[in-house]
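Colleague: sharing a sequence plus its predicted fold:
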Amino acid sequence: MGTSEFMLAGLVPGIAQTLDVSLARAGYLTAAFAAGMVVGAPLMAALSRTWRRRTALRAFLVLFIAAHIAGGLTTSFAVLLATRVVAAVAYAGFLAVALTAAAGLVPPDRTGRALAVLLGGTTLACVAGIPGGALLDAAFGWRAAFWVVALLCLPAFAAVSRVADTPAGGVTDLRAELRELRHLAGALLLAALVNAATFGVFTYLAPVAAGVAPVPVVLAAFGFGCFAGITAAGRLADRWPGHVVAIGGSLLLTGWIVLALVPGALVFLVFTQGALSFAVGGTLITRILRQATGAPTMAGSYATAALNVGATAGPVLAGAMNPFRVAAALVAVALVSAVAGRSGRPAGPGRPSRSRRR
């Protein structure tokens, strides 16, 4: 599903030529997918909150597959654009439910590790999506990428069918879950800022790297760094979440500042920046799900929406100026917000004082 999101970067030229539209208009397909992800996460989570989780996951997969089959068959750009929105809504709904389901399948002290397995798929999509889509387009045409994604979802459907069919916890009042957003606003903001920095750089990594190192090598190094970071965070986030955000965030900020000043350092820092970006981002997602005790069915959608707000805003901001400077500014704001939120958080009967926290 993540590969479907990233593969469009390599398919836009072929789509524009085949469907007789401009490159700029074909680029709307990427924006449509991003918008569908932001809106689809809370919308689909609310719609499916009374369903059993396995039922919801399978329904979203079927909708996702159907959207790609339709996209692979259509000769109309308008229809293709609509299928991208539908696919994004289905992906957002799947991820929203999957985040909550994954956290519920393990003991609380292994939540981070479970989420790292799930989000690891997104990091691998960073590596496979763009080159995979481009290679399929070159060999068989852009429609082949849609068919391959649909086929890859079939074993996923079979695997999801074996997941424990647990209730979604839909007895909770939806309005009460929406009110929980007030308590999660700080964590959601941090996740959005860090993800905006990550995808702001990733979007423009190819042109930035063109004069520094082979672009495929840089993209692959960043993607594998993301995978390494989310995997490491899976263990660290369960034991020292505060340390990961504070230390990892500081190192991440330092790296973006160095790259803003010395772009040639990209060849040395691209792997570590990818690792730190997803280590910090993955830890923040774990924190959101742990804090959202009052939103058992909507927590995953809040996290998904926050990530995609960042993924949408980051490239827009980074396109206006140096991507590394934008990333440094966003991470700096995130760290300042984290410190301000922590120092201004009162210790109450249900909240341990700072001296008792890990």
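Modeller: Noted; the coordinates are in hand. As the structure is a prediction and not an experimental result, all values here were calculated from the model.

Colleague: contacts and neighbour counts: CA atoms only from here.
Modeller: Fine.

Colleague: now the helices for the stretch 251-358 of the chain?
Modeller: For the stretch 251-358 of the chain, the helices defined by DSSP state H, counting those that start in this stretch occupy 266-291, 299-318, 323-343.

Colleague: same thing with the stretch 1-150 of the chain?
Modeller: All helices of the stretch 1-150 of the chain, identified by DSSP H, counting those that start in this stretch, fall at 2-18, 23-26, 28-47, 53-73, 77-104, 111-140, 143-160.

Colleague: buried deepest among these, which one?
Modeller: Sort the helices of the stretch 1-150 of the chain by mean neighbour count, taking mean count of other Cα atoms under 10 Å, and helix 77-104 sits at the top with a mean of 23.

Colleague: of the helices of the stretch 251-358 of the chain, which is nearest residue 203?
Modeller: Nearest of these to residue 203, taken as Cα to Cα: helix 299-318 at 6.1 Å.

Colleague: helices or strands up against that closest one?
Modeller: For helix 299-318, the packing partners by 3 or more Cα pairs under 8 Å, 6 or more residues apart in numbering; DSSP states H and E come out as helix 28-47, helix 77-104, helix 181-203, helix 266-291, helix 323-343.

Colleague: how does it look with 6 Å?
Modeller: When contacts are defined as 3 or more Cα pairs under 6 Å, 6 or more residues apart in numbering; DSSP states H and E, helix 299-318 packs onto helix 28-47, helix 77-104, helix 181-203.

Colleague: between helix 323-343 and that helix, find me the angle.
Modeller: Inter-element angle recorded for helix 299-318 and helix 323-343: 140 degrees (by axes from the mean of the first three to the mean of the last three Cα atoms, to 10 degrees).

Colleague: helix 299-318 to helix 77-104, inter-axis angle?
Modeller: Using the same axes, to 10 degrees, helix 299-318 lies at 130 degrees relative to helix 77-104.

Colleague: chain center to helix 299-318: distance?
Modeller: Remark: helix 299-318 is offset 7 Å from the chain centroid, using Cα atoms, centre = their mean, to the nearest Å.

Colleague: pull out the buried positions in it.
Modeller: 299-318 (16 or more other Cα atoms under 10 Å).

Colleague: export the helices of the stretch 251-358 of the chain as JSON lines, with columns for distance to residue 143.
Modeller: JSON lines is the format used below for those (distance: least, Cα to Cα, whole Å):
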{"stretch": "helix 266-291", "distance to residue 143": "30"}
{"stretch": "helix 299-318", "distance to residue 143": "25"}
{"stretch": "helix 323-343", "distance to residue 143": "32"}
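
Colleague: which one of those lies nearest to residue 171?
Modeller: Using Cα to Cα, the helices of the stretch 251-358 of the chain put helix 299-318 closest to residue 171, at 14.7 Å.

Colleague: want to compare, so here's the second one:
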Amino acid sequence: MPFTLHLLGLAVFAQGTSEFMLSGLVPDIAADLGVSIPAAGSLTSAFALGMVVGAPSMALLARRWSRRRALLGFLLTFLGVHVLGALTTSFPVLFATRVVGALANAGFLAVAVVTATAMVGPDAKGRATSVLLGGVTLACVAGVPAGALLGQVWGWRSAFWAVALLSLPALLAVARSVPGGAPDAAAPGARRELTALREPRLRLVLLLGALVNGATFCAFTYLAPVVTEVTGWDSARVPVVLALFGLGSFLGVTLGGRLADSGAVRLPVAGGVLLALCWAGFALTAGNTPATVVFVLVQGTMSFAVGSTLIARALYAAPGAPTLAGAFATAAFNVGAAAGPWLGGLAIGAGLGYRSALWVSSALVALALAVAGAAWAARRGTADRRSPSPTTAV
């Protein structure tokens, strides 16, 4: 893989840290800015929804620029709003910085995916994508626990300053390593690229990716209360649990990136079945410490292996959308990231307990398997109807 891909992964690491770090900072933000904890928690939803909206809209905007100019513009905006967020004493301003930061993050990731896949051969898109997604998983391993630690020692603003400082070397790396030049004149028009969404195979893969990722982030969002309230661990061990899940996710992305390029469907199918069963198994055994440790690592690995494979398959399914394929995948990824925690919150709010988030994750993966099975059966039926029967064949 070209070294530039790893530099793009550094920027994605900074942005992934920003997206997920609020899970450990919400109480401090609420107390400092004089708002309720649910209001402070809305900052996470604002970022996820901004990613969903920003992925296609920012990718369309970036079509007018060279890839280096687009990446630099999005990264500078991302850095600037984190400086503003670290300085502000106004919750509405902080909320606005999260929305703008999400738009910039979505635009950067969409362009970075296209840039990365353009740097490698046509049969290596999965591995290139895994390098970028590796930045997200490393954010779970190191960035999120580090942000929580900074918040405990120096206050929540220090985490925002850390993300801004971490973006500086990535900014310099993009400026020096990503080729400039004019926008790709040979790329198809925006309207033609958007018609790629009519392709049934692409829509199916995006739906499956959203469902699997929804399951992942449903469980991840409520992992801390699961291990403290159900398993019975001390809250001081929560960063270790998050890091363990992140370690599994890094292993999963690496595995998924290698298998996605083979075109095989074994990992999404077999991995999906295993995911659904193991989320249910985790829910049943969450009160047992050894089982919790095993399931956290295994589910982190399998969730991101299956999820990253589906995202890569979306890129293969959108050859007619070379500049918007990354936006389609990013939007699907974040639809799941927004919907999964919301559904888990509904279950917990209904009085079903923290284990219910794990059951919701199992149900979402089971739904993905059912959708995939129905699509396969429909496609098989269509193929059979189009085939001449033995009695009528000449």
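Modeller: Yep, it's here. These numbers were taken from a predicted model, which means no experiment stands behind them.

Colleague: on that earlier part again, to residue 256 of the first structure, which of the helices of the stretch 251-358 of the first structure lies closest?
Modeller: The nearest among the helices of the stretch 251-358 of the first structure, by Cα to Cα, is helix 323-343 at 5.1 Å.

Colleague: compute the inter-axis angle for that closest one and helix 266-291.
Modeller: Going by the same axes, to 10 degrees, helix 323-343 of the first structure makes 30 degrees with helix 266-291.

Colleague: what is helix 323-343 of the first structure packed up against?
Modeller: helix 181-203, helix 249-261.

Colleague: which of those is buried the deepest?
Modeller: Buried most deeply of those, by mean count of other Cα under 10 Å, is helix 181-203, with a mean of 23.

Colleague: what does the next helix or strand after that helix rub up against?
Modeller: Going down the chain from helix 181-203 of the first structure, the next helix or strand is helix 205-209, by DSSP states H and E. Residues outside helix 205-209 of the first structure that contact it (Cα atoms under 6 Å, 6 or more residues apart in numbering): residue 215.

Colleague: next: stretch 210-230 of the first structure.
Modeller: Contacts for stretch 210-230 of the first structure (Cα under 6 Å, 6+ apart): 116, 120, 123, 126-127, 206, 209, 264, 270-271, 274-276, 278-279.

Colleague: so which of the residues you listed comes closest to residue 194 of the first structure?
Modeller: residue 278 (8.7 Å).

Colleague: report how many residues lie close to that closest one.
Modeller: By other Cα atoms under 10 Å, the residues close to residue 278 of the first structure number 29.

Colleague: and the aligned residue in the second structure for it, how far from residue 268 of the second structure?
Modeller: Correspondence of residue 278 of the first structure to the second structure, assessed by TM-score structural alignment: residue 304. Applying Cα to Cα, to the nearest Å, the value for residue 304 of the second structure to residue 268 of the second structure is 11 Å.

Colleague: with residue 228 of the second structure instead?
Modeller: For residue 228 of the second structure, the distance to residue 268 of the second structure - Cα to Cα - is 31 Å.

Colleague: who has more neighbours, those two?
Modeller: Neighbours were counted for residue 228 of the second structure and for residue 268 using other Cα under 10 Å; residue 268 has more, 26 against 16.

Colleague: thought the more buried one was touching residue 307?
Modeller: No - here residue 268 of the second structure does not reach residue 307: they are 8.1 Å apart, not a contact under Cα atoms under 6 Å.

Colleague: the counterpart of residue 319 of the first structure in the second structure: neighbouring residues, count only.
Modeller: When the second structure is aligned by TM-score structural alignment, residue 319 of the first structure is paired with residue 345. A count of neighbours around residue 345 of the second structure, defined by other Cα under 10 Å, yields 19.

Colleague: how about residue 345 of the second structure: what's its closest non-neighbour residue?
Modeller: residue 357 (7.4 Å; Cα to Cα, 6 or more residues apart in numbering).

Colleague: same thing with residue 131 of the first structure?
Modeller: residue 10 (7.0 Å).

Colleague: residue 369 of the second structure now?
Modeller: That would be residue 272: by Cα to Cα, 6+ apart, it lies 6.7 Å from residue 369 of the second structure.

Colleague: the one you found matches what in the first structure?
Modeller: Mapped onto the first structure by TM-score structural alignment, residue 272 of the second structure lines up with residue 249.

Colleague: distance-wise, check that match relative to residue 306 of the first structure.
Modeller: According to Cα to Cα, residue 249 of the first structure stands 18 Å off from residue 306 of the first structure.

Colleague: residue in the first structure matching residue 242 of the second structure?
Modeller: So, by TM-score structural alignment, residue 242 of the second structure is matched to residue 219.

Colleague: again, but for residue 374 of the second structure
Modeller: Looks like residue 374 of the second structure aligns to residue 340 there (TM-score structural alignment).

Colleague: same thing with residue 154 of the second structure?
Modeller: By TM-score structural alignment, residue 154 of the second structure lines up with residue 140 in the first structure.

Colleague: just residue 252 of the second structure next, same as before
Modeller: Checking TM-score structural alignment: residue 252 of the second structure goes with residue 229.

Colleague: what's the answer for residue 209 of the second structure, then?
Modeller: Match for residue 209 of the second structure (TM-score structural alignment): residue 191.

Colleague: if we can go back for a sec, how about the helices and strands packed on helix 299-318 of the first structure, which one is nearest residue 236 of the first structure?
Modeller: Of all those, helix 77-104 sits nearest to residue 236 of the first structure, with 15.6 Å by Cα to Cα.

Colleague: just checking, what packs against that closest one?
Modeller: helix 28-47, helix 53-73, helix 299-318.

Colleague: quick one: it to helix 111-140, angle?
Modeller: On the basis of the same axes, to 10 degrees, helix 77-104 of the first structure is oriented at 150 degrees to helix 111-140.
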